[in-house]
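Trainee: no sequence for this one, just the structure:
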C-alpha cells in the first residue's frame, strides 16, 4: 500500500533528519533536493546510514522542474523541500513580482500541486512511500517585501492542500516530531 507523508516545521527543526532516519533501512531510496545542493550534514547522515545499513541511496539535487521525472523506479522518495520548490516555480512563472495577481497566484498553486500529485501518482504505481518536507509558514514574522508575501500566501495554501491529501502529517519542533494526522 503506497503512502504519502508530509512533514512541516520551522527551519532547522529536524525535518530532513527525521525523513532520512525514517527510510534509513530501505535500499534504493531517492533523495530529491530542490534548489541548492544537499547540505553537508544531511549528506553525511545519509552516507553514514547507507554504510551502517548496507543500503544505497540516489541523491539528486538542484531539482528545478518536473520532479516526478526523476523518480524512475524508486519506491521510496524524500522530496526536500516543497517550500524551495514553490519559490522556484514562482520565479519561473512570475519573474517580475510586480506583475503577480490573484489569477497568477492560483495558477502557480495549481502548478505546484500538480507536480506533487504527479510524484504521488508515480509512487502509487510503484506501491511505494514518499516523504514531502516543507517549511511551516505560520510561525514567522509577516514579510514586508512583495516576493516573500507572495511566497507565504502560495506556500500556505499549497501546504494546506498537500497536508489534507496526505496519508500522514508530522510537525517538527526542536528536533521532536509530532504526528498530527
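Mentor: Nice, thanks for sending it over. All figures in this text were calculated on a predicted structure; none of them were measured in a lab.
Trainee: going by C-alpha atoms from here, please, whenever you check contacts or count neighbours.
Mentor: Fine.
Trainee: can you give me the buried ones in stretch 122-130?
Mentor: For stretch 122-130, a neighbour-count test (16 or more other CA atoms under 10 Å) marks 122-124, 126, 128-130 as buried.
Trainee: give me the buried stretch members for stretch 138-155, please.
Mentor: 147, 150-152, 154-155.
Trainee: and what of stretch 106-125?
Mentor: 108-109, 111-113, 115-116, 118-120, 122-124.
Trainee: let's bring in a second model and compare:
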C-alpha cells in the first residue's frame, strides 16, 4: 500500500523538469533527500552539476551516485520529509555504460540482458519508494519524441529508457510532462 505519492516528472532536455521538481518540494519546511545521478565526465557536466548544487535548498541532504539507490532511500526514508531523484535517464545511462561492451557489435540478446538488469534495479527502487512514508519525486527525460538514433548504443538507450518511463508512469500516483517550463499534469 502506498503511504505517500510517487510523482514522475518527464519532459525533454532543458524543459524545466528539474526546476519544477525542486519547486514542488521547496514548499516543504523539512528535509529533502536529493539523489543526484549525474557523473561529471566532462567540463560541461561538471558545470551543470555545479549549477544544480547551487540551486538546492540548504535543508536538503544530497546523495550523489547511481548504484543501489533503493538502499540509500531505505536508509534515509525515516530521516527526511521527501525524496527527489534527478534523474532516471542518467541512472539508466550509468548502469548501461557500467557494462564495458562494444556497443556497435552488441547482439539483441546482450541488449535484452542489460535491459533486464537495469529494469530490475528500477523495480527495486520503485518498490522502496512506494513503501517510503514520504513523497518521492522522480525526474526522467522523455526520449521518444525525436528521430531514431543512428548508433546501437543510442537506440538501445532510447528503447530501454522508453520502456522504463512507461513502467514509472504506470506505477506513479502523479505524472507531469514539462514543456518550456510549463508542467502538464497527465495523471
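Mentor: Happy to help now that I have it. If you're wondering where the values come from, they're calculated on a predicted model, not measured in any experiment.
Trainee: the buried residues of stretch 122-130 of the first structure in strands, which ones?
Mentor: With DSSP state E as the criterion, strands contain 129-130 from among those.
Trainee: tell me the one of the buried residues of stretch 122-130 of the first structure nearest residue 60 of the first structure?
Mentor: residue 130 (15.0 Å; CA to CA).
Trainee: pull the contacting residues for that closest one.
Mentor: 3-5, 76-79, 120, 123 (CA atoms under 8 Å, 6 or more residues apart in numbering).
Trainee: redo that, cut-off 10 Å
Mentor: 2-6, 19, 23, 29-31, 74-79, 119-120, 123-124, 166 (CA atoms under 10 Å, 6 or more residues apart in numbering).
Trainee: and if you look at residue 47 of the first structure?
Mentor: Contacts of residue 47 of the first structure (CA under 10 Å, 6+ apart): 24, 41, 53, 55-57.
Trainee: quick one: which of the residues you listed is the most crowded by neighbours?
Mentor: Within these, most neighbours by other CA atoms under 10 Å means residue 24, with 22 neighbours.
Trainee: any idea whether that residue is helix, strand or coil?
Mentor: Under DSSP: H, G, I helix; E, B strand; the rest coil, residue 24 of the first structure falls in the coil class.
Trainee: which residue, other than its chain neighbours, is closest to it?
Mentor: Spatial nearest neighbour of residue 24 of the first structure, excluding adjacent residues (CA to CA, 6 or more residues apart in numbering): residue 49 at 6.0 Å.
Trainee: now name the helix or strand holding the one you found.
Mentor: helix 40-53 (DSSP states H and E).
Trainee: after that helix, which helix or strand is next? Please name it.
Mentor: Assigned by DSSP H and E, the successor of helix 40-53 of the first structure is strand 58-63.
Trainee: rewinding a little: rebuild the buried residues of stretch 138-155 of the first structure as CSV, extending it with secondary structure and distance to residue 66 of the first structure.
Mentor: Formatted as CSV, those follow (DSSP: H, G, I helix; E, B strand; the rest coil; distance: CA to CA, whole Å):
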residue, secondary structure, distance to residue 66 of the first structure
147, helix, 23
150, helix, 22
151, helix, 19
152, helix, 22
154, helix, 19
155, helix, 18
